[in-house]
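1. Fold the following.
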Amino acid sequence: MENSSPSISVIVSTYNSEEWLEKVLWGFHQQSYPDFEVVIADDGSGPRTKDLIRSMQNTFFYEIQHVWQEDDGFQKSKILNKALKACRAEYILMTDGDCIPRKDFVEVHYLNRAAGHFISGGYFMLPMNISQLITKEDIEEQNCFNIKWLETHGIAKKFKRTKLTAKGHVSKFLNSWTPTTASWNGHNSSGWKKDILRVNGFDERMQYGGQDRELGERLVNSGIKSIQLRYSAICVHLDHKRGYKTEVSIQKNKYIRKQVKKTRSSWTDYGLTKK
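-> Below is the predicted model of the structure:
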């Protein structure tokens, strides 16, 4: 393994979801752009996740770093900050351990990166039956991004599936036409490490509910602009339960985001460095 730093560090968050994580890691093994590392931000998983990573580490062409912390409830912001510190690249791509990347996922982020900007990508949500059905071979053959294959397993004909079918000028038009704000999304966003460090990373007071968007809002307040690529940078989102979702955390996060908007703050005192 060469010691030179990769062009991109891909942070993949996970928690006790070995079946989904394995599929995601196979997705990164199909990437058309190869100069990246994967940094797994593990929010307290048991030994099965560590065993999975160890068993597969030599299978993939890319290097894997496993950054782990003790289980203390939903503390994704904390583990993402730890993963950020471990990243060796100047450019960071963030996604989740339940999102299989399309084979051009890293390449699209790499080719569209721009100084003073972050990228907001898109996802296509899959139901549980298809999430479980997807095999290594389906990922290698990109069946899980093939609308005809998905239709045979019950995907409805809705506009949202355009994310999987749009190409070239069509995807560029849809990126510019969509009314959806180009926010920082934990499942599919990228930006420069120096920009993220400048706003002090994630606010570690925040648990589930918009902590990723809050980072993006501070980036915007610091002068960073967003690029909308929800029809170009694509992953499929595997279904799962969200037992960590609580009304308390959602309301607390809404209050923090409201204060960030009100004060136009670009800094948090509860991020990578503390007061």
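2. Please count neighbours and contacts with C-alpha atoms only from this point.
-> OK.
3. Tell me which residue is most central in the chain.
-> Thr95 (1.3 Å; CA atoms, centre = their mean).
4. Test my guess that it contacts Asp212.
-> No - counting by CA atoms under 8 Å, Thr95 does not reach Asp212; the two are 10.7 Å apart.
5. what do these two both touch?
-> Gly186 (CA atoms under 8 Å, 6 or more residues apart in numbering).
6. about what we covered before: check for me that the residue nearest to the centre of the chain belongs to a helix.
-> No - Thr95: not assigned to a helix; according to DSSP: H, G, I helix; E, B strand; the rest coil it is strand.
7. For it, which non-adjacent residue is spatially closest?
-> In space, Thr95 comes closest to His187 once its chain neighbours are excluded; the distance is 4.0 Å by CA to CA, 6 or more residues apart in numbering.
8. how many other residues sit next to the one you found?
-> Residues near His187, counting by other CA atoms under 10 Å, number 25.
9. now the other sequence, so there's something to compare against:
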Amino acid sequence: MKVSVIITTYNSEEWLKKVLLGYSVQTEENFEVVVADDGSTEATKNIIKEFQSKFKFPIVHVWQADDGFQKCKILNKAILKTNSEYLIFTDGDCIPRKDFVFQHLKHKEKGYFLSGGYFKLPMTTSHLISMDEIINQKTFLTNWLIKNGVKKSFKLSKLTQNRWFAAFMNWLTPTKKTFNGHNTSCFKEDLIAINGFNEEMQYGGLDRELGERLFNYGILGKQIRYSAICLHLDHKRGYATTETWQKNYAIRTYNKKHNIIKIKKGLSQYL
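-> So this is what the prediction gives:
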């Protein structure tokens, strides 16, 4: 298969159902879905079973027992369960537009990772999105979003379907080309070379840290935030603390200063 889509989740069945539906209507069908599950209950497993028949390839469910926020650990395990050489990373609260997988494959290039973004929705709009509106893609239309609680702003231009405008905005945007866990892709061999995600880190910049080590390894970023589009459903972030942010920032600062490429506590533990 051409690519593996790794989707992280934790006890968020309503959102995961909407996200999986978004992947079931992709224009590109030659991909697998790998759900990186950081300790959800049986309810998530049942959602995955419900969607098994909607994809060309079986959904791979990688689960670990709930031990607090351990996203790096479940991502490392999920990477090693993929069956392709190119990986897309996203979250279980990000609904992809129907060309999302196609766009990542179109722009992939050796020596690069792809840096995408998202359009963040308010909670009211997140709940209003129905299954039919994902299937017919109405939820990606600016008029529909404005009618359903989204304020008018220039940020809505992220939802453009004009490829020339998207390419121009990818070039123009001042946003840095960072490794974003909600919308990014890269070659699996590059992740193995840097030993994957750093399990010393909890919530707060863990994706950026991996991208910074890819830079140190010689892999550059390519901007696709206006080409590969996903809608970010709102949710609470009870796992975010000042202490973890400070710890993670210190790790990133050290790794930048010392040009660290390969961390000790990474995916090699599961090889």
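10. Where does stretch 76-95 of structure 2 end up in structure 1?
-> Taken onto structure 1 by TM-score structural alignment, stretch 76-95 of structure 2 occupies residues 81-100 there.
11. Flag every buried residue along that stretch.
-> 81-84, 86-89, 91-100 (16 or more other CA atoms under 10 Å).
12. now swap in stretch 33-49 of structure 2 and tell me
-> For stretch 33-49 of structure 2, by 16+ other CA under 10 Å, it's 33-41, 44, 48.
13. In these, find the pair that's most separated.
-> Val33 and Thr41 (19.1 Å; CA to CA).
14. contacting residues for the alignment partner in structure 2 of Ile227 of structure 1?
-> The pairwise alignment with structure 2 assigns Ile227 of structure 1 to Lys222, based on TM-score structural alignment. For Lys222 of structure 2, the contact set (CA under 8 Å, 6+ apart) comprises 112-115, 177.
15. Serialize those residues to CSV and add fields for distance to Phe215 of structure 2 and neighbour count.
-> As requested, the contacts of Lys222 of structure 2 are arranged in CSV below (distance: CA to CA, whole Å; neighbours: other CA atoms under 10 Å):
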residue, distance to Phe215 of structure 2, neighbour count
Tyr112, 9, 19
Phe113, 10, 28
Leu114, 12, 26
Ser115, 13, 26
Lys177, 11, 22
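16. quick one, what contacts Tyr123 of structure 1?
-> By CA under 8 Å, 6+ apart, the contact list for Tyr123 of structure 1 reads 99, 163, 187-188, 230, 234-237.
17. What is the nearest of those to Phe202 of structure 1?
-> Nearest to Phe202 of structure 1 among the contacts of Tyr123 of structure 1, with distances taken as CA to CA, is His187, at 14.7 Å.
18. residue in structure 2 matching Ser266 of structure 1?
-> Using TM-score structural alignment, Ser266 of structure 1 lines up with Ile261 in structure 2.
19. now do Phe60 of structure 1
-> In structure 2, Phe60 of structure 1 lines up with Phe55, judged by TM-score structural alignment.
20. State the number of residues packed around the closest residue to that match other than its chain neighbours.
-> Excluding the flanking residues, the one nearest Phe55 of structure 2 by CA to CA, 6+ apart is Ser24, at 6.1 Å. Number of residues near Ser24 of structure 2 (other CA under 10 Å) recorded here: 22.
21. Tell me where the stretch 101-250 of structure 2 has strands.
-> For the stretch 101-250 of structure 2, the strands defined by DSSP state E, counting those that start in this stretch cover 112-115, 119-120, 183-187, 220-223, 230-232.
22. The ones you listed: which one's closest to Ser4 of structure 2?
-> Comparing those by CA to CA, strand 183-187 comes nearest, at 9.6 Å.
23. what's the average distance of that closest one to structure 1?
-> Once the two models are superposed, strand 183-187 of structure 2 sits on average 0.2 Å from its counterpart in structure 1 (mean CA distance after the TM-score superposition for structure 1).
24. before we move on, back to that, could you tell me whether the match of Ser266 of structure 1 really is in a helix?
-> No - assigned with three-state DSSP, Ile261 of structure 2 falls outside any helix and is coil.
25. From Asn170 of structure 2, how far out is it?
-> For Ile261 of structure 2, the distance to Asn170 of structure 2 (CA to CA, to the nearest Å) stands at 27 Å.
26. So these two - more neighbours on which side?
-> Using other CA under 10 Å, the more surrounded residue of Ile261 of structure 2 and Asn170 is Asn170, with 21 against 18.
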